[in-house]
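# Quick one: sequence plus predicted model below, questions after.
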Amino acid sequence: MSAATETVRPAAPKGSGGVVQSVRDSLVIARRNLIRMTRIPEIVLFGLIQPVMFVVLFSYVFGGSVSVAGDTSPQVYREFLMAGIFAQTVTFATAGAGAGIADDMHKGLVDRFRSLPMSRGAVLTGRTLADLVQTALTVVVLVVVALLVGWRAHEGILKTLAAFALLLLLGYAFSWIGALIGLSVRTPEAATSGGLIWLFPVTFISNAFVDSSQMTPWLQHVADWNPFSATVQACRELFGNPGVVDSPAWPMQHPVWASLIWSVLIIVVFRTLAVRKYRDAAS
């Protein structure tokens, strides 16, 4: 009589669980998305063209015709403008984030991730981190263009870096709004459209391109309490650029704190909603 041999398979390694596993999984997903971006350079290239066009067009078309604190000098307007262009650039990355997540959902990538022992929120966190890296690269190129058209920061390197940190934090916060939109629609095209429609009023009903004190009273109130305006105003203060308005609104009196509070609040709210939406879609 021969005895049947039994092969003992080793148990699958257990994840470290909790925060450690979530961070590790998020970095893996972020790396995956960054590699994908390098293989499709058109994504980065087209992402650079729009903000550069805005800098050139607004600087030379509106420069000299828009008054900033009573001064219509083109140089003054260019320095006033750049904080708004920087902020618009980081927030417009929201549409790309939403489209990318919608594309992953459409192609069934979520089903593949479901079969892996990974944190549910890591898929979205990794995607938003990768988008943050791409946004940072875009901002670096935009800074070079801004310097060429005459923009300067006057408050030293530390305050300048703090301003860019606030910009990237705002961009990261808005990318979670894009993530929620991407999870809520059926196609990447719908995510792109849905990601841009609401951004235009947010960025233009603000102090980004004109002094909000020149608006009608009710519109000025909306602009002064706009989270986008708070970051723009904080950057102007930290850069030492013109356009620090004398508004009674609390966000305009304390723009750095207002920018931080708004960005953190947006991240907390929309990350919670997006992760919940992702879990429902994956269940």
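Great, that's in hand.
# Could you use CA atoms for every contact and neighbour count after this?
Noted.
# how would you label residue 234: helix, strand or coil?
Residue 234 carries the three-state label helix when classified by DSSP: H, G, I helix; E, B strand; the rest coil.
# residues contacting it?
163, 255-256, 259 (CA atoms under 8 Å, 6 or more residues apart in numbering).
# Name the member of these with the most neighbours.
residue 259 (27 neighbours; other CA atoms under 10 Å).
# ok so, going back, could you tell me which of the contacts of residue 234 belong to strands?
Assigned to strands by DSSP state E, none of the contacts of residue 234 qualify.
# which of these lies closest to residue 114?
Nearest to residue 114 among these is residue 259, at 35.8 Å by CA to CA.
# what about the longest helix in the chain?
Ranked by residue count and defined by DSSP state H, the top helix of the chain is helix 74-106.
# Beyond that helix, next helix or strand please.
Sequence-wise, the next helix or strand downstream of helix 74-106 (DSSP states H and E) is helix 109-114.
# Show me what counts as buried in the next helix or strand after that following helix.
Heading C-terminal from helix 109-114, the first helix or strand you meet, by DSSP H and E, is helix 120-148. Using 16 or more other CA atoms under 10 Å as the test for burial, helix 120-148 gives 120-132, 134-136, 138-139, 142, 145-146.
# tell me what helix 120-148 is packed against?
On a contact count with 3 or more CA pairs under 8 Å, 6 or more residues apart in numbering; DSSP states H and E, helix 120-148 meets helix 18-39, helix 41-57, helix 74-106, helix 157-184, helix 255-282.
# at 7 Å what do you get?
helix 18-39, helix 41-57, helix 74-106, helix 157-184 (3 or more CA pairs under 7 Å, 6 or more residues apart in numbering; DSSP states H and E).
# possible to save those as JSON lines with distance to residue 220?
Shown next, in JSON lines, are these (distance: least, CA to CA, whole Å):
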{"stretch": "helix 18-39", "distance to residue 220": "39"}
{"stretch": "helix 41-57", "distance to residue 220": "23"}
{"stretch": "helix 74-106", "distance to residue 220": "16"}
{"stretch": "helix 157-184", "distance to residue 220": "21"}
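# So residue 255 versus residue 45, what's the distance?
According to CA to CA, to the nearest Å, residue 255 stands 32 Å off from residue 45.
# Over to residue 188?
19 Å.
# Name the residue in the two with the higher neighbour count.
The neighbour count for residue 188 versus residue 45, taken as other CA under 10 Å, is higher for residue 188 (23 against 11).
# OK, contacts around the closest residue to that one other than its chain neighbours?
Residue nearest to residue 188 in three dimensions, not counting chain neighbours: residue 99, with 4.5 Å by CA to CA, 6 or more residues apart in numbering. The contact partners of residue 99, taken as CA atoms under 7 Å, 6 or more residues apart in numbering, are 182, 188-189, 191-192.
# second one coming, line it up with the first:
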Amino acid sequence: MPRKLEVNVNNKEFIINALKDNKRLDGRSLLEARRLELEYGEGLGSVTVKLGESKVMCSVSCTVTSPLPERPYEGQMSISSELSAMAMAHYESGLRGNTAEEEATLNRQLDKAIRRSGMVDREALCIVGGEKVWSIALTLHYMADDGNLVDAGVTACTAALLHFRKPEATVVGGEVTYHPLDERTPVPLAINHTPISFTFAFLDTQDTQDTQGGGDIAVLDPNAIEAQLSDACFMVTTTPQKELLTLNKQGGKVLSVERVLECVGYATERAHTLAKQIHDSVNADLDRRRIGGIV
């Protein structure tokens, strides 16, 4: 992973000492996330998410394709993204750039949380069994990186898929007719659940003997400096129904079972609030367009 920021010793000590007093540089408490904002573009399925100063745009598109031979009644889904100097000047694009590993890690996390978790019912994407299915493509653009691109990316993908509508297709006698959006109301995707991601960064407090049990401090939604100083990051993806979708840890620090359970418990309790914010914002924009909202 590239070293994006260089933090000198004095700044590091100041940040750690502030965290010991339950304070962060941006005024948040340890388990307080930054403000989440969602903006919708002109097209259906186009969403820009701002998490503090981090900014991610996601757009969804669909095409008709042939199903995979081993899954003739299932549609397809793909997620692609690229880090570039637009997000942070340190980033270099391309396979030989210094961001290839971090970019691959982000894509894996998004793929696990969205596609592999089964957020979208892929059987509902079937048009003609064994012949034609919908292929859903998500494209992410990281516009600014101030830490925690995973949570911002998962939120952007989730909101974009809830917001997206595909053309209605009718099958008569083996012939498929695709109705333009101005002819028939577009159809929402069949959604199984709403993935919500939470990232915790663990920072070593060094001389602290009993802070949060074990000489380390956990902060929710780390910004870029906190992530750079952390010894490990732990990501939890869950649903408002408290179903765990993914657990992932990065970094060499060993986390105790108690710390893992604390993070999971906090995430499952908070997921409903964030899911409601996402659903409310999607419904508000769809109502503005006079298109039926989501449930």
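Perfect, I can see it now. All values derive from a computational prediction rather than experimental measurement.
# Got a TM-score for the pair?
For this chain pair, the superposition-based TM-score is 0.28 by TM-score structural alignment, normalised by the length of the first structure; 127 aligned residues with a CA RMSD of 6.1 Å.
# ok so, going back, between the contacts of residue 99 of the first structure, which is nearest residue 88 of the first structure?
For the contacts of residue 99 of the first structure, the nearest to residue 88 of the first structure is residue 192 (16.0 Å; CA to CA).
# and that closest one, which of the three is it?
helix.
# So it sits against residue 95, correct?
Yes: proximity of residue 192 of the first structure to residue 95 meets the contact threshold set by CA atoms under 7 Å, at 5.1 Å.
# What count of nearby residues applies to residue 282 of the second structure?
Neighbour number of residue 282 of the second structure under other CA under 10 Å is 25.
# For residue 192 and residue 95 of the first structure, indicate the residue with more neighbours.
residue 95 (27 against 22).
# Check whether the more buried one really touches residue 199, as I assumed.
No: between residue 95 of the first structure and residue 199 there is no contact under CA under 7 Å: 8.9 Å.
# rewinding a little: the contacts of residue 234 of the first structure into JSON lines, with extra columns for distance to residue 232 of the first structure?
Shown next, in JSON lines, are the contacts of residue 234 of the first structure (distance: CA to CA, whole Å):
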{"residue": "163", "distance to residue 232 of the first structure": "9"}
{"residue": "255", "distance to residue 232 of the first structure": "8"}
{"residue": "256", "distance to residue 232 of the first structure": "9"}
{"residue": "259", "distance to residue 232 of the first structure": "9"}
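# Closest one of those to residue 239 of the first structure?
The closest of the contacts of residue 234 of the first structure, once distances to residue 239 of the first structure are taken by CA to CA, is residue 163, at 7.1 Å.
# Quickly note the distance from that closest one to residue 235 of the first structure.
5 Å.
# what about residue 181 of the first structure, distance to residue 97 of the first structure?
9 Å.
# Those two: which has the busier surroundings?
For residue 181 of the first structure versus residue 97, neighbours defined as other CA under 10 Å are more numerous around residue 97 (30 against 26).
# Who are the contact partners of the more buried one?
By CA under 7 Å, 6+ apart, the neighbours of residue 97 of the first structure are 128, 131, 175, 178-179.
# between those residues, which is closest to residue 273 of the first structure?
The closest of the contacts of residue 97 of the first structure, once distances to residue 273 of the first structure are taken by CA to CA, is residue 179, at 9.5 Å.
# Around the residue nearest to that closest one when sequence neighbours are not counted, count how many other residues there are.
Nearest-residue entry for residue 179 of the first structure: residue 98, 4.9 Å, with adjacent residues in sequence omitted and distances by CA to CA, 6+ apart. Using other CA under 10 Å, the number of residues around residue 98 of the first structure comes to 32.
# swap in residue 233 of the second structure?
24.
# quick one: secondary structure of it?
Residue 233 of the second structure - assigned by three-state DSSP - is strand.
# Now it. Nearest residue, chain neighbours left out?
In space, residue 233 of the second structure is closest to residue 201, 4.4 Å off (CA to CA, 6+ apart).
# State the distance from that neighbour to residue 226 of the second structure.
7 Å.
# Grab the nearest non-local neighbour of residue 128 of the first structure.
Counting by CA to CA, 6+ apart, residue 128 of the first structure lies nearest to residue 175, which is 6.1 Å off, once chain neighbours are set aside.
# okay, now that neighbour: neighbour count?
By other CA under 10 Å, the residues close to residue 175 of the first structure number 33.
# hang on, isn't it packed against residue 95?
No: applying CA under 7 Å as the test, residue 175 of the first structure and residue 95 come out as separate, 8.0 Å apart.
# any idea which element residue 142 of the second structure lies in?
Using DSSP H and E, residue 142 of the second structure falls in strand 132-144.
# by contact count, what packs against that strand?
strand 54-65, strand 76-82, strand 126-128.
# right, and the ones you listed - which one's nearest residue 109 of the second structure?
Among those, strand 76-82 comes nearest to residue 109 of the second structure, with 10.6 Å by CA to CA.
# got the angle between that closest one and strand 54-65?
In terms of direction (axes from the mean of the first three to the mean of the last three CA atoms, to 10 degrees), strand 76-82 of the second structure departs from strand 54-65 by 140 degrees.
# Quick one: name whatever helix or strand follows strand 76-82 of the second structure.
Trace forward from strand 76-82 of the second structure with DSSP H and E and the next one is helix 100-110.
# Can you list the buried residues in that following helix?
100, 103, 106-107, 109-110.
# Let's have these in TSV, adding distance to residue 54 of the second structure.
Below are the buried residues of helix 100-110 of the second structure laid out as TSV (distance: CA to CA, whole Å):
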residue	distance to residue 54 of the second structure
100	19
103	16
106	14
107	17
109	17
110	16
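# Between the residues you listed, which sits nearest residue 187 of the second structure?
residue 110 (24.2 Å).
# Would you check how far apart the closest one and residue 58 of the second structure are?
12 Å.
# What of residue 270 of the second structure?
In terms of CA to CA, residue 270 of the second structure sits 23 Å off from residue 58 of the second structure.
# Compare the two and say which one has the larger neighbour count.
Counted by other CA under 10 Å, residue 270 of the second structure and residue 58 do not tie: residue 58 has more neighbours, with 28 against 17.
# hang on, residue 226 of the second structure in a helix?
Yes: looking at residue 226 of the second structure with three-state DSSP, it is inside a helix.
# a markdown table for the helices and strands packed on strand 132-144 of the second structure, including distance to residue 142 of the second structure?
Listed next are those as a markdown table, based on distance: least, CA to CA, whole Å:
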| stretch | distance to residue 142 of the second structure |
| --- | --- |
| strand 54-65 | 5 |
| strand 76-82 | 7 |
| strand 126-128 | 31 |
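# That'll do, ta.
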